[in-house]
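Peer 1: Structural data only, the sequence is not supplied:
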């Protein structure tokens, strides 16, 4: 039987939890309990729970004592740049200037390469530390070892069966006692810095917390457990940084009010700026912005604007090539969305793949063609581990690596048709069709009378929101919209009222003509601060016609009545 879909082609799934009735505080607590979120303040895990942390710290201290030349190799994304900044700041506190090498996305590609090992050797490096990279670099680490260079790997990417012959590998997946969810690359680097400092507070530790928080949010890590603790502490630290701190200046440039900063601000307004450098030019620009600010901050702002314009135009091209539009039902879209072109820059393919998967609920691969080689980014849904999928077709690939829902690979252009066909077969064999429909989880069913400023404030205690702890979504059955109008460029957005509560629906302007009958709404609840007033506001995530939902989702409506009358 076909799933009942909303006006935007999504399926709504009521979270399997007890009815949410009671005070705003009780509703917020019930949501936290259903998600397994601990609202208490918990310490970060001990650093010795991470494999080889003590061995790595001892080797670094030895290098400092012997005045060895130390090299740091990172990554070009926000997680890799912030992890690099963490180690650079540690060494500078110890009056050491390390040799830093971040890969250029086009000239170097992802990961540690042999020519970079040669650069390190030419610079006289005797201890190489990788951050957010290195776990797949078996041959490169062996070459460094042969040349008399010790390597410490700090990484969090999916390890293969064989691991590099490094002096030490600090990696959560190789640490059976380390609690889940695992940290990002910057989270691993922060744990190493904690071990090196030997205390929980040191000169500049608040800014280091901010860096680890930035990388964790940007890399879309699950914000529960230790990651929640780290991000919460980082957001608090950000509020108290002096205005001259580079990260504080970055927030000011992005228009982020640090006194009210949230993980959403980091994900949508700060991290993209840091990532823009590696996507379009050189990640070293982002590193300098985080370490010293100055002109590099202004450069980031320009690159971010270019990145936004380029992504919008190329996404339209991708959708056209796949014959997709806002009118497509996800059930009529193939299980794998694939696009490749010489026009797609290496730094933008990941954004394009992410938007395809987010919009259509299917795994995606977008590749840039560079002569006889392709460089691709993949994104996926929870039902399909995309990096394990690449493992099953590794004979077609030159390189690959990543996580469960995000990966990258390179391969000969001639292999593209066979690669797409085999990935399509792999997905079809392992994933049920109903798991390839965009699904929105419904945390509770409310009536408009339940939507109060007090509820919005209570929900704020569930912050930080992100992967594993999204902003709660509430089902409002059988409501009528008033004062409906479209706003924004090209009338992309909706503004309306539900009773006396104002609401906004971003990217829903095209639905204006279909909203003249009773609707079921899926909304986030927030606060709108304007001219000294603070009022509750609804953010409409999705809509569907009430009569349709009564026919196709009777059980959900029965549950709605049970909750609303409890």
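Peer 2: Happy to help now that I have it. In this text, all values refer to a predicted model and were calculated from it rather than measured experimentally.
Peer 1: switch to C-alpha atoms for all contacts and neighbour counts from now on
Peer 2: Noted.
Peer 1: what comes up buried for stretch 143-161?
Peer 2: 144-145, 149-159 (16 or more other CA atoms under 10 Å).
Peer 1: can you check stretch 554-566 too?
Peer 2: Buried residues in stretch 554-566, counted by 16+ other CA under 10 Å: 556, 557, 560, 563, 564.
Peer 1: And stretch 259-272, by the same measure?
Peer 2: Judged by neighbour count using 16+ other CA under 10 Å, the buried positions of stretch 259-272 are 261, 262, 263, 264, 265, 266, 267, 269, 270, 271, 272.
Peer 1: So which of those residues sit within strands?
Peer 2: Assigned to strands by DSSP state E, none of the buried residues of stretch 259-272 qualify.
Peer 1: coming back round to it: nearest to residue 33, of the buried residues of stretch 554-566?
Peer 2: Here the nearest of those to residue 33, counting by CA to CA, is residue 563; it sits at 17.4 Å.
Peer 1: In which helix or strand does that closest one reside?
Peer 2: In the assignment (DSSP states H and E), residue 563 maps to helix 554-564.
Peer 1: which other helices and strands contact that helix?
Peer 2: Counting contacts by 3 or more CA pairs under 8 Å, 6 or more residues apart in numbering; DSSP states H and E, helix 554-564 packs against strand 444-445.
Peer 1: Next SSE downstream of the strand it packs on?
Peer 2: Next helix or strand after strand 444-445 toward the C-terminus (DSSP H and E): helix 453-459.
Peer 1: which residues make contact with that next one from outside it?
Peer 2: By CA atoms under 8 Å, 6 or more residues apart in numbering, the list of residues contacting helix 453-459 from outside reads 24, 25, 28, 472, 525, 526, 527, 535, 536.
Peer 1: circling back to that earlier point, which residues sit against the helix holding residue 563?
Peer 2: For helix 554-564, the external contacting residues (CA under 8 Å, 6+ apart) are 14, 19, 20, 21, 445, 446, 447, 477, 549, 550.
Peer 1: Repeat the analysis, applying 7 Å as the threshold.
Peer 2: With contacts defined as CA atoms under 7 Å, 6 or more residues apart in numbering, helix 554-564 is touched by 19, 20, 21, 445, 446, 447, 550.
Peer 1: Next up, a structure to set beside the first:
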């Protein structure tokens, strides 16, 4: 893929702020400049680099929190049976594990429930409500879904079951008649931070419950690793309150993770490493997701709440097998989807992609949509058939609101939900073609050229000599990384192969590089994944430019490695 590099030099005001940071905080010039460009001033630096749990927002500022805590306390006082119900993805499973594990310490008449993706579908199901009624449940705490379950919650009320909804998806004008609805995206909610994930909303509920019952906040800290996993996997902004939760959650994950997560860490071969948000996104999250994609998400919650490590390890191995199956299906479906896109491209290029195949597996279409979005840099919807219905997943590109695009077709939809960059939808199979045409027309009208441009935002242009241990140590303090706080991207111009770069990988698809530039004698190692096409040019002894992030070299202690995102010939050289 050819990227456009975008670099904005620091403004005069940012240069002044950077000089203050250099003088007063003694940070390196490169780091000071990045801080200034990201708006981190001297007075903000301490809180940014050392987020404090004391700075978490008062949970009672969230709309309906008083009512939610009162209803939960009432249920416990009456000894009602409580069900903790959640979505089958990472956010839902971690949220259920967090709330269930915390409440179980104080109340025994409690169980959890994850709907079956294939049998019940997304969100609140009648089957789940019927099961709750049969088992004597009086209160359901629902996590990471429920904000649109108007008819289902009406049905539950007829059976004498109350709901407390903890969701973060965009609500409709009409909301369910629940005992309490906790959702910072409610229009009537003035909660200062709007971007909590479902697990984050569940955490705030438990924080409020603890506060109202005189339970020390320290009892919640062991559950913060669930928040970190959820924030990373659900790709919510790592800013504000999410940054505090992710920072301390990662600390918990690295120092003393919950037993179920420890089993996944071991299965992934990550034991002994300092785990990052990337490890969650690419290793831990997919495994938690795998049981819900292939079979039933309850297996993941069973693992996450397990107290015996030997049992947890066996469960993690089983879930890992699901993940291997998922990879095979994902690869096959992505190849099929690419062939379809290739045929469509030869006829007409659209600003979006809508694909459907009645044989695609429902649990994997979200991954395929994500892959197509990355490959083609266009909003993508992938649908499969479920009886007379079509069910689908949508993924977007930076800057384009795919939820709004899907909402514009709501008269065709039986159900839909999500947020700016990811959504799910259900409609009649016979309406798929009309949906495709209308969705594509909406995208065509509203998308901007820069939305479909494969771009790398460069934070700083530096020389290889600028990459010191001090600079790298300061750089790591920028984490945890994610949307809203991306890992700084650097560019270095006019670098050369030291003579020892080589193609590596099972299919010779990567390049392991050793690079020099004309400013120093530093030999810098790097890895360029999937860029072996550039190897011939690199070995030609001509200069080239690189865009990269700076990473720990896991094979050499206390050393760094460049993860090279793009390689481009120096201007004038081809």
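Peer 2: Here it is on my side, so go on. This structure is a prediction, so every number in the text was calculated from the model and none was measured.
Peer 1: Trace residue 392 of the first structure over to the second structure, please.
Peer 2: If you follow residue 392 of the first structure across to the second structure using TM-score structural alignment, you land on residue 408.
Peer 1: roughly how far apart are its match and residue 451 of the second structure?
Peer 2: Distance, residue 408 of the second structure to residue 451 of the second structure, by CA to CA, to the nearest Å: 19 Å.
Peer 1: Then residue 532 of the second structure?
Peer 2: Residue 532 of the second structure sits 27 Å away from residue 451 of the second structure, going by CA to CA.
Peer 1: out of those two, which sits in the busier spot?
Peer 2: Taking neighbours as other CA atoms under 10 Å, residue 532 of the second structure and residue 451 compare with residue 532 leading, 20 against 17.
Peer 1: which residue lines up with the more buried one in the first structure?
Peer 2: Using TM-score structural alignment, the equivalent of residue 532 of the second structure in the first structure is residue 509.
Peer 1: Now do the contacts for its match.
Peer 2: The contact partners of residue 509 of the first structure, taken as CA under 7 Å, 6+ apart, are 486, 491, 492, 493, 494.
Peer 1: Report the aligned residue range of the second structure for stretch 278-286 of the first structure.
Peer 2: So stretch 278-286 of the first structure sits over residues 292-300 in the second structure, by TM-score structural alignment.
Peer 1: Would you show me how to pick out the buried ones of the contacts of residue 509 of the first structure in PyMOL?
Peer 2: For the buried members of those, the matching PyMOL selection, counting by 16+ other CA under 10 Å, is:
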select buried, resi 486+492+493+494
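Peer 1: check contacts around the residue positioned nearest the centre of the first structure.
Peer 2: By CA atoms, centre = their mean, the first structure has its centre lying nearest to residue 220, at 2.4 Å. Residue 220 of the first structure sits next to residue 467 when contact means CA under 7 Å, 6+ apart.
Peer 1: hang on, the earlier thing: can you list the buried residues of stretch 143-161 of the first structure in JSON lines and add distance to residue 404 of the first structure and secondary structure?
Peer 2: What follows is these, written out as JSON lines (distance: CA to CA, whole Å; DSSP: H, G, I helix; E, B strand; the rest coil):
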{"residue": "144", "distance to residue 404 of the first structure": "30", "secondary structure": "helix"}
{"residue": "145", "distance to residue 404 of the first structure": "31", "secondary structure": "helix"}
{"residue": "149", "distance to residue 404 of the first structure": "32", "secondary structure": "coil"}
{"residue": "150", "distance to residue 404 of the first structure": "30", "secondary structure": "strand"}
{"residue": "151", "distance to residue 404 of the first structure": "26", "secondary structure": "strand"}
{"residue": "152", "distance to residue 404 of the first structure": "25", "secondary structure": "strand"}
{"residue": "153", "distance to residue 404 of the first structure": "21", "secondary structure": "strand"}
{"residue": "154", "distance to residue 404 of the first structure": "19", "secondary structure": "strand"}
{"residue": "155", "distance to residue 404 of the first structure": "15", "secondary structure": "coil"}
{"residue": "156", "distance to residue 404 of the first structure": "12", "secondary structure": "coil"}
{"residue": "157", "distance to residue 404 of the first structure": "10", "secondary structure": "coil"}
{"residue": "158", "distance to residue 404 of the first structure": "8", "secondary structure": "coil"}
{"residue": "159", "distance to residue 404 of the first structure": "12", "secondary structure": "coil"}
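Peer 1: how about the helices of the stretch 401-550 of the first structure, start to end?
Peer 2: Applying DSSP state H, counting those that start in this stretch to the stretch 401-550 of the first structure gives helices spanning 416-430, 453-459, 546-552.
Peer 1: Need the winner for burial among those helices.
Peer 2: Mean neighbours per residue, mean count of other CA atoms under 10 Å, is largest over those for helix 453-459, with a mean of 19.
Peer 1: follow-up on the earlier one: can you put the helices of the stretch 401-550 of the first structure in JSON lines and add distance to residue 348 of the first structure?
Peer 2: Converted to JSON lines, these look like this (distance: least, CA to CA, whole Å):
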{"stretch": "helix 416-430", "distance to residue 348 of the first structure": "19"}
{"stretch": "helix 453-459", "distance to residue 348 of the first structure": "35"}
{"stretch": "helix 546-552", "distance to residue 348 of the first structure": "38"}
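Peer 1: Out of these, flag the one nearest residue 282 of the first structure.
Peer 2: The closest of those to residue 282 of the first structure is helix 416-430. By CA to CA, the value is 28.2 Å.
Peer 1: Just tell me the aligned range of the closest one in the second structure.
Peer 2: Counting by TM-score structural alignment, helix 416-430 of the first structure corresponds to 432-446 in the second structure.
Peer 1: now do stretch 337-345 of the first structure
Peer 2: Matched against the second structure by TM-score structural alignment, stretch 337-345 of the first structure falls on residues 353-361.
Peer 1: what about the equivalent of residue 480 of the first structure over in the second structure, how many neighbours?
Peer 2: Superposed on the second structure with TM-score structural alignment, residue 480 of the first structure falls opposite residue 496. When counting by other CA under 10 Å, one arrives at 22 neighbours for residue 496 of the second structure.
Peer 1: again with residue 310 of the first structure
Peer 2: 14.
Peer 1: Tell me the counterpart of it in the second structure.
Peer 2: So residue 310 of the first structure corresponds to residue 329, using TM-score structural alignment.
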